[in-house]
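> the following comprises the amino acid sequence and a computationally predicted model.
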Amino acid sequence: MRTAFMSDVHGNLPALDACLAHAERRGCEHLLVLGDVVGYWDDGIACLDRLRSVGASFLRGNHEAMLLGDLDVPAGAESVYRLSETREQLSAEQRRFLAGLEPRRELELGGRRWLLVHGTPDDPLEGYAYPDGDLAAFENLTFDYVVMGNTHRAMLRKAGQVTVVNVGSVGLSRDIGSRSTFGVYDASTDQLSIEEVPMNVDLVRRNYPEAHPSVRAVLDRGPT
């Protein structure tokens, strides 16, 4: 059984569709979404509907919390996040659905113990754990896998006996802007991989002309 882990779709429907197609080709039977379906690009509602239509399970991200008014939008960030546009499209049913999500989930998969968070174990909603950061705090956790999002930077590292994963971003990768990343776990081999999917940057630019210039600029980001 293979399970896909996606995060930080951020309203980028072309990128999401490409990742869903890739996950299907990889034989994924389940999909777990680690939050931030909305924000930045303007198809957050369409992305939410698409993910629900394929039976995905969800965590809440900080952008969902801001969308619902449970978390303040940082000063000056509304023009970048464009959450007011998404909020205008949100139905009462969708609002109830998002309000019921949590930023943290524990589960067993493949005989292993998993912790899923949007942020970090100590700050599930807003925390950041970067690929070059100190992971000492993860070593004493009682999980086999910790899977995160939020940074938009993919990571697959070990901290003691814990496999620490950030699946990166479907919609706005801050590693290489012209690709999406997500995770695939194969329970038969107990292996997790970071999948890289090319993004149709020209289509994204055409679809979202109102996106903030700083967001559009991320699409041009190359490897460092």
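Perfect, I can see it now.

> from now on I want contacts and neighbour counts done on CA atoms only, so please keep to that.
Will do.

> show me where the protein has its helices.
Shown for the chain, the helices assigned by DSSP state H span residues 13-25, 44-53, 62-67, 78-81, 83-89, 92-99, 201-207, 213-218.

> and the fifth one, what's buried?
Think helix 83-89. Going by neighbour count (16 or more other CA atoms under 10 Å), the buried part of helix 83-89 is 83, 85-87.

> which of the residues you listed lies closest to residue 44?
For those, the closest approach to residue 44 (CA to CA) belongs to residue 86, at 6.5 Å.

> mind listing what residue 181 touches?
Applying CA atoms under 8 Å, 6 or more residues apart in numbering, we find residue 181 in contact with 6, 154, 167-170, 173, 194-197.

> another one to put next to it:
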Amino acid sequence: MRIGIISDAHGNGPGLDLVLSFLKRQGVDRLLFLGDAIGYCPYNRETCEKLERSGADCLMGNHEAMLLGLDHMPEWAVDIVRLPKTWDELPKGWGDMVKANGLEKTVEIGGRRIFCTHGVPGEPFTRYVNADQAADIDFDGDIMLMGHTHRPYVVRHQGRLIINPGSCGMPRDYGDLLSLAILDPETMDAQVHRLPFTPPESMLQQVHPRVAQCFERTTEDVIGKIWRPYEQA
């Protein structure tokens, strides 16, 4: 059993196409999406449709929560995030699944109890956990899958596994490398994969300049300069 794990597509339909094609070639048996299908890039409905057609089990991210009025977005950030105007603009089947799954879901696959979340248990919108902090997170299960940071990692701690697939739409470490993870729960083997991606000019023309810069960055220094003013992404 092999599970494809993706997160944070953020309206990047061309990027998601690349990632889904890769996962299909890898022959994964199941696909989990950890939230934030929308925002930043312009192809929100198309991205949600692609996820629905792929058969991915989709969680709610903080961007979906903001659109539903469950989380607050600062007024000054509206033009950067560029969410759809209403939930009704998105596919109903996908939307119903996201609402039903919510921010956290536990599944049992390959004899393992897998806890899935977009952010951090108990702090889904306000806290970011990087690789050096992941072992401190308490969760119920053998494996935890979490997104939100747009930075991938795999951490092993006391016989348990913590996986962040990074972003399949807008990475925050290397902007030209989309990221995803593949997990074999039976063997507890997990690997992060990076896929080279050049955003089409037509997409870059429709995003905020800060978002366009994301795809150009190649160092952590650049990331900090671009994104520190808006951490709730």
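Yep, it's here. No experiment lies behind these values; they were computed from the predicted model shown.

> returning to that earlier point: of the helices of the first structure, which stretch is the most buried?
helix 62-67 (a mean of 23; mean count of other CA atoms under 10 Å).

> how much does that one stray from the second structure?
Following superposition, helix 62-67 of the first structure is found to deviate from the second structure by 0.7 Å on average (mean CA distance after the TM-score superposition for the first structure).

> other residues contacting that helix?
35-39, 71-73, 83-84, 86-87, 98, 118, 125-126.

> ok, now stretch 91-101 of the second structure?
Stretch 91-101 of the second structure has contacts (CA under 8 Å, 6+ apart) with 45, 48-49, 51-52, 57-60, 87.

> show me which residues of stretch 25-40 of the second structure are buried.
Counting neighbours by 16+ other CA under 10 Å, one finds that the buried residues in stretch 25-40 of the second structure are 28, 30-40.

> narrow the residues you listed to those in strands?
30-33 (DSSP state E).

> would a markdown table of those with distance to residue 183 of the second structure be doable?
Shown next, in a markdown table, are those (distance: CA to CA, whole Å):
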| residue | distance to residue 183 of the second structure |
| --- | --- |
| 30 | 10 |
| 31 | 10 |
| 32 | 10 |
| 33 | 13 |
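
> residue 151 of the second structure matches what in the first structure?
In the first structure, the residue matched to residue 151 of the second structure (TM-score structural alignment) is residue 153.

> what's the distance between the residue nearest to its match when sequence neighbours are not counted and residue 197 of the first structure?
Counting by CA to CA, 6 or more residues apart in numbering, residue 168 is the residue found nearest to residue 153 of the first structure once chain neighbours are left out, at 4.4 Å. To residue 197 of the first structure, residue 168 of the first structure is 12 Å away according to CA to CA, to the nearest Å.

> ok, those two, which is more surrounded?
Taking neighbours as other CA atoms under 10 Å, residue 168 of the first structure and residue 197 compare with residue 168 leading, 30 against 19.

> distance check, the more buried one against residue 151 of the first structure.
Residue 168 of the first structure is 7 Å from residue 151 of the first structure, by CA to CA.

> hang on, the earlier thing: narrow the contacts of residue 181 of the first structure to those in strands?
Residues of these located in strands (DSSP E): 6, 154, 167, 194-197.

> what's near enough to touch residue 142 of the second structure?
Applying CA under 8 Å, 6+ apart, the residues near residue 142 of the second structure are 112-115, 159-161.

> need the counterpart of it in the first structure.
Match for residue 142 of the second structure (TM-score structural alignment): residue 144.

> any chance of the contacts of stretch 91-101 of the second structure in TSV, with distance to residue 214 of the second structure too?
TSV is the format used below for the contacts of stretch 91-101 of the second structure (distance: CA to CA, whole Å):
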residue	distance to residue 214 of the second structure
45	22
48	22
49	24
51	23
52	26
57	27
58	25
59	24
60	23
87	26
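
> and which of those residues is nearest to residue 103 of the second structure?
residue 60 (5.0 Å).

> so which of the contacts of stretch 91-101 of the second structure comes closest to residue 182 of the second structure?
With CA to CA as the yardstick, the closest approach to residue 182 of the second structure among the contacts of stretch 91-101 of the second structure comes from residue 57, at 14.8 Å.

> that'll do, ta.
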